[in-house]
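>>> Sharing a sequence plus its predicted fold:
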Amino acid sequence: MDATKKSDETTIPIRESKSGKSNYAPTIVATTKATDEAKGGWRRGVAIFDFILRLCAIAAALAATTTMGTTEQTLPFFTQFFQFQASYDDLPTFSFFVIANAIASGYLVLSLPFSIVGIVRPHVVGVRLLLLICDIVMVALTTAAASAATAIVYLAHNGNTNTNWPAICQQFNDFCQSVSGAVVASLIAAAIFMFLVLLSAIALKRN
């Protein structure tokens, strides 16, 4: 019981003047419990916001994965020997995009229990540090996939006359709209990952 009081309370002795008759020295007790509770409430609020952001990132990453992975278009006109079709797996960049966002989606789902631990036990530093490291890796992965896919989408919309790359979106309009939406969703997921990294860094610094 004494050890607990020493950790939570600070005793400040005050000497009595010489003119006083009593030898009793009053004390003022300054407690730190209120400060600890305030810090714990702030950390719990950050952990709750972290959990909400992860749910939003799951939605964005899954939307990017499913949209790109199910994108294909076949033109209505074809001949006996040729059929004009566009699919995401025709380009290795789009295949990498699907794999990267699928990995990010799986990681986000697995990170939810750790985020809940941060809500229940806001003083635990190890969980926050683990999520920070993994989030940094996911930032690099999703940013690389989204950036590479953005370059291909740009060429599909505008083409490049120097390299004889035609603007295929003039024919495959539905295909281009789907892959463009997937890229936007992936960029949103990458932005959320960046914010999660910033949030975790601030929380660890305040510890």
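Perfect, I can see it now.

>>> make it CA atoms for all contacts and neighbour counts henceforth
Noted.

>>> how about the strands in this structure?
Ranges of strands within the chain are 9-13, 27-31, 72-78, 83-87, based on DSSP state E.

>>> In the protein, which helix is the longest?
If you go by DSSP state H, the chain has its longest helix at helix 33-69.

>>> buried set for that one?
Across helix 33-69, burial judged by 16 or more other Cα atoms under 10 Å covers 39-40, 43-44, 46-48, 50-51, 53-54, 57-65, 67-69.

>>> Okay, one more to line up with it:
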Amino acid sequence: MASLEAKFPQNPPLKTQKLVLGAQIGLRILTVSFTLAATWVVLTSRQSTMAFGIPVDARYSYSPTFKFLAFANAIVCVLSVLSLLLVFFLCHQGSNPAKFYYLFLHDLSMTLLVLAGSAAATAEGNIGRYGNTHSGWMPVCDYVGKFCNKMTTSVILSYLAFACLVMLTILSASNCRLIQV
């Protein structure tokens, strides 16, 4: 048992705590930036054009999947701002393992939410870009390319936010482990 305590000290060194805190703050700011940008790109994406003499209007609000992407990113953005405030509060409050466990659960749920929105939009975007010959669906990005490119940008930003949230989840989990042992 003594060797286990030697490997994992009760309180990590102050330099390690500051490094973890700096990484959490930086990743949370990146998450807010990526999700805010992704939400803005989705909400402002629209294009009107003519295809075969028929007016075609593409908007995010016409697709439940793209609405879900926009709302998932907006929710994660707001919750990331709140978690950033919580991290500042925790650094002044002291290290309580229960608080870091709740932060871990918070980060994990946000990770899953942004992943769900990104994956759904990726699937629908793939059909829009390439169509589905088995179902008889034609690709529409040939006609509304500007809209498709904006949605692709939003999905990429969402996946970048997902990567930041995965790193935050790992940091939160390791922070719980360091303090609880």
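Sure thing, it's come through. Worth saying up front: this structure is predicted, and the values here are computed from it rather than measured.

>>> How alike are these chains, TM-score-wise?
Aligned and superposed, the two chains score 0.87 in TM-score terms (TM-score structural alignment, normalised by the length of the second structure); 171 aligned residues with a Cα RMSD of 2.0 Å.

>>> picking up where we left off before, and the strands of the first structure, which is most packed in?
Sort the strands of the first structure by mean neighbour count, taking mean count of other Cα atoms under 10 Å, and strand 83-87 sits at the top with a mean of 14.

>>> ok so, going back, which secondary structure elements does the longest helix of the first structure contact?
Packing partners of helix 33-69 of the first structure (3 or more Cα pairs under 8 Å, 6 or more residues apart in numbering; DSSP states H and E): helix 92-120, helix 173-206.

>>> Make TSV out of the strands of the first structure and add distance to Gly181 of the first structure.
Below are those laid out as TSV (distance: least, Cα to Cα, whole Å):
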stretch	distance to Gly181 of the first structure
strand 9-13	58
strand 27-31	55
strand 72-78	14
strand 83-87	15
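
>>> of all those, which lies closest to Ala203 of the first structure?
Judged by Cα to Cα, the one of the strands of the first structure that comes nearest to Ala203 of the first structure is strand 27-31, at 24.0 Å.

>>> In the second structure, what range does the closest one match?
With TM-score structural alignment applied, strand 27-31 of the first structure matches no range in the second structure.

>>> what about Cys138 of the first structure, neighbour count?
Actually, residue 138 of the first structure is Met rather than Cys. Neighbourhood size, Met138 of the first structure [other Cα atoms under 10 Å]: 24.

>>> Give the aligned equivalent of it in the second structure.
Using TM-score structural alignment, the equivalent of Met138 of the first structure in the second structure is Met110.

>>> isn't its match right up against Cys164?
No: between Met110 of the second structure and Cys164 there is no contact under Cα atoms under 8 Å: 10.7 Å.

>>> Matching Leu110 of the first structure against the second structure, which residue comes up?
In the second structure, Leu110 of the first structure lands on Leu82 (TM-score structural alignment).
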